[in-house]
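1. next come a sequence and a model predicted from it.
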Amino acid sequence: MTRPRPLVPRPDPADAIGVVGEFGLIARVLARSGSARVAEVGPGDDAAVLRAPDGRVVACTDVLVEGRHFRRDWSSAEDVGHKAAAANLADVAAMGAVPTALLVGLACPADTPAVWLEGVADGMAAECAPFGAAVVGGDTVASAPDSSSVVLSVTALGDLGGRAPVRRDGARPGDVVAVAGRLGWSACGLAVLRRGFRAPAAAIAAHRRPTPPYAAGPAAADAGATSMCDTSDGLLADAGHLAADSGVGIDLDRATLAAFVTGPLPQVAAALGGDPLGWVLTGGEDHALVATFPPTAALPEGWTVIGRVHDDASGVEVDGVPAAQVAADLGEGAGHVHFG
């Protein structure tokens, strides 16, 4: 493992937002943001005007706070942009929709470098580009005088393309539980960063820029998924949302989940003295998707069955053991809890 090098460039006072100004900043950011395929009126007016081909709009919002969701000494500006976009675009995919646009609210100190925010815009644009989506508007404001933190509030919009939305409350006894995407990689990278290292590179990259399986969401909807959500808070916690909202129990198969201990997870766990299965079960921010399907459904490519739904509304278990106990045995909490 190698010691870190600073990611924050030396500040240029002439490039601070307080000098560049609000509209100068907006012009620089929008020049890097691309254009949304569905936009009739893009950024620059009082509001954007977007086409909604399906007649319905999927909408979600996430807030990222510096020091809690990202650190500028751990992640580049582009990393932060990718991560902020991905956290929202994954929620759109989890409804079975395709992303179309982002709205971004920014609060930051006046001495924040404008070039850093250009990097955030580059990251967001790159994350949105495969869908023909882009930032179509938002707002900027100076943070409180005693605050040195950057806050990003991102709203994502999406189109269902004629599909029924896949909600959290549709799981039925007898359904299979399946996952698409990686589990535990972001938590592994976070564990490395917290100990002052910047390698293995694959673990750090997974934390800085999650790679949600966006196409798996619409594909699951087309295949008849009965419930779905993204795993932003960890597999146990988010499978728990499906179980609670559907009034069912979910039993996950430990042996199958152990197969997700791949890539850098075994190496890092061995170096740090932990059990990598803990990251798979409780680590959030990979933004994998977890869903339930009828037992006769043909699962789309990229989905792996990891458990079953039963009619005992007992929450989530792993091989019959309650999730909280499994997490505690692995030395982990049961997942991320805001204000916890």
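-> Sure thing, it's come through. Numbers count the residues shown, from 1 in each chain.

2. from here on, just use CA atoms for contacts and neighbour counts.
-> OK.

3. and the next element down the chain from the helix or strand harbouring residue 124?
-> Secondary-structure element containing residue 124, defined by DSSP states H and E: helix 114-128. Secondary structure here is assigned by DSSP H and E; on that basis, the next helix or strand after helix 114-128 toward the C-terminus is strand 134-142.

4. so who does residue 65 touch?
-> By CA atoms under 8 Å, 6 or more residues apart in numbering, the contact list for residue 65 reads 149-152.

5. repeat that for 6 Å
-> Taking CA atoms under 6 Å, 6 or more residues apart in numbering as the definition of contact, the neighbours of residue 65 are residue 151.

6. and the helix holding residue 124, what does it pack against?
-> Applying 3 or more CA pairs under 6 Å, 6 or more residues apart in numbering; DSSP states H and E, one finds that helix 114-128 makes contact with helix 77-94.

7. if you count contacts, what does the helix it packs on end up packed against?
-> For helix 77-94, the packing partners by 3+ CA pairs under 6 Å, 6+ apart are helix 114-128, strand 227-230.

8. can you redo the ones you listed as JSON lines with distance to residue 243 and mean neighbour count?
-> Output for the helices and strands packed on helix 77-94, formatted as JSON lines (distance: least, CA to CA, whole Å; neighbours: other CA atoms under 10 Å):
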{"stretch": "helix 114-128", "distance to residue 243": "31", "mean neighbour count": "23"}
{"stretch": "strand 227-230", "distance to residue 243": "10", "mean neighbour count": "30"}
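
9. make TSV out of the ones you listed and add distance to residue 28.
-> Converted to TSV, the helices and strands packed on helix 77-94 look like this (distance: least, CA to CA, whole Å):
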stretch	distance to residue 28
helix 114-128	7
strand 227-230	33
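
10. let's bring in a second one:
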Amino acid sequence: MTEGTSVAKDGEFGLIARVTARLTAGPTCLLGPGDDAALVAAPDGRVVASTDVLVDGRHFRRDWGSGTDIGHRAAAANLADIAAMGAYPTALLVALCAPPDLDAAWAEELADGLAEEAESVGASVVGGDMSASPTLTVAVTALGDMHGLQPVLRSGARPGDIVAMAGRVGFAGAGYTVLSRGFRTPKLLVDAYRRPQVPYKQGPIANRLGATSMIDVSDGLLADLGHIADASKVAIDVHRDAFDLPDQMRDAATALGVDPYSWVLGGGDDHALCATFPAGVALPEEWRRVGTVAEGEGVTVDGRAWEGRLGWDHFKI
């Protein structure tokens, strides 16, 4: 990114003009930025909504990725929540709170990343807000449509169900550790942290297959499956041998003195989708069986309590 004018020099409305000029309207955007509110189509008559916030130094670091990378991450964190309900994303609303000396070009990069991630699922950035703040903060609200389906809740898992996953886990967590130790390779892991590869389409597919519960893995596989276990009042057992570890992850774990399964089971930010299905359901190739549901409570790994970290907690240091 080339240093240029600051957001303070541009002013609020100048910055808004720069950012909105980079946005395109998707098929569900009937009226985009420029008025007091946007107008988004809701063919189903029900709107799925989710909000997430990213704070500089807490959820991202500008020296670890570009504004475009952070835009992708911010959009993915919200769009994945829509997919995890078995729904189709339609729109994003974005609030940016920025220090006055922030380079305006960085804000443009952020807009590019948000727009690109939204466009990848047929959604669009339809509006938002801006404010000055000593801490750079990006807050995103995602909207979605059910297309006539019923939402898949966390509370529907039943004893006898299988647990399956679409996407990958551990890659972003490994990338975070690599970056926090001052390294920039392996590229596979660092890129996974910078830009998640979210299996958005698999959310509605799982819904149509009869998924009984679903969640996206944002905080860590065991922590997020714990939410399903709690909401459904069941026990979930995860099978560790269901996960393939790439050589880059094994090598990085050895070099850094880390158990790679701490990334797989406790690392977040990959936004894989985990769902429970009735036994006997024929899963598409994008889904792999990773566990089972039984009577009881809590989450175990191969029948035993996991001694490592379960996942991310925003209020723990």
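-> Here it is on my side, so go on. Just so you know, these numbers come straight off a predicted model, no measurement behind them.

11. so where do the strands sit in the stretch 201-340 of the first structure?
-> Listed in chain order, the strands found in the stretch 201-340 of the first structure under DSSP state E, counting those that start in this stretch are 227-230, 249-252, 289-293, 303-310, 315-318, 321-322.

12. map residue 183 of the first structure across to the second structure for me.
-> Structural alignment places residue 183 of the first structure opposite residue 169 in the second structure (criterion: TM-score structural alignment).

13. state the number of residues packed around its match.
-> Residue crowding around residue 169 of the second structure was assessed by other CA atoms under 10 Å; the count is 29.

14. helix/strand/coil for it?
-> Classification of residue 169 of the second structure using DSSP: H, G, I helix; E, B strand; the rest coil returns coil.

15. do I have it right that it meets residue 263?
-> No - counting by CA atoms under 6 Å, residue 169 of the second structure does not reach residue 263; the two are 7.6 Å apart.

16. got the angle for the helix holding residue 124 of the first structure vs strand 134-142?
-> Here helix 114-128 of the first structure points in a direction 150 degrees away from that of strand 134-142 (axes from the mean of the first three to the mean of the last three CA atoms, to 10 degrees).

17. mind putting the strands of the stretch 201-340 of the first structure into a markdown table with distance to residue 33 of the first structure?
-> Putting the strands of the stretch 201-340 of the first structure into a markdown table (distance: least, CA to CA, whole Å) gives the following:
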| stretch | distance to residue 33 of the first structure |
| --- | --- |
| strand 227-230 | 25 |
| strand 249-252 | 41 |
| strand 289-293 | 27 |
| strand 303-310 | 32 |
| strand 315-318 | 41 |
| strand 321-322 | 45 |
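
18. what's the closest of these to residue 83 of the first structure?
-> The stretch from the strands of the stretch 201-340 of the first structure with the least distance to residue 83 of the first structure (CA to CA) is strand 227-230; that distance is 14.3 Å.

19. onto which residues of the second structure does the closest one map?
-> Residue span in the second structure matched to strand 227-230 of the first structure, by TM-score structural alignment: 213-216.

20. once aligned, what mean separation remains between the matching stretch and the first structure?
-> Relative to the matching residues in the first structure, stretch 213-216 of the second structure has an average distance of 0.3 Å after the fit, by mean CA distance after the TM-score superposition for the first structure.

21. for the second structure, identify the residue most remote from the centre.
-> Summary for the second structure: using CA atoms, centre = their mean, the residue whose C-alpha lies farthest from the chain's mean C-alpha position is residue 9, with a distance of 33.1 Å.

22. map that one across to the first structure for me.
-> Under TM-score structural alignment, residue 9 of the second structure pairs with residue 19 in the first structure.

23. quick check: buried residues in the helix or strand encompassing that match?
-> If you go by DSSP H and E, residue 19 of the first structure is part of helix 17-20. Using 16 or more other CA atoms under 10 Å as the burial criterion, the residues of helix 17-20 of the first structure that qualify are 17-18, 20.

24. let me see the residues that make contact with that helix.
-> 110-112, 114.

25. with stretch 18-34 of the second structure instead?
-> With CA under 6 Å, 6+ apart as the contact definition, stretch 18-34 of the second structure has outside contacts at 38-41, 108, 123-124, 126-127.

26. try stretch 37-51 of the second structure
-> Stretch 37-51 of the second structure is touched from outside by 28-32, 140-145, 147-148, with contacts defined as CA under 6 Å, 6+ apart.
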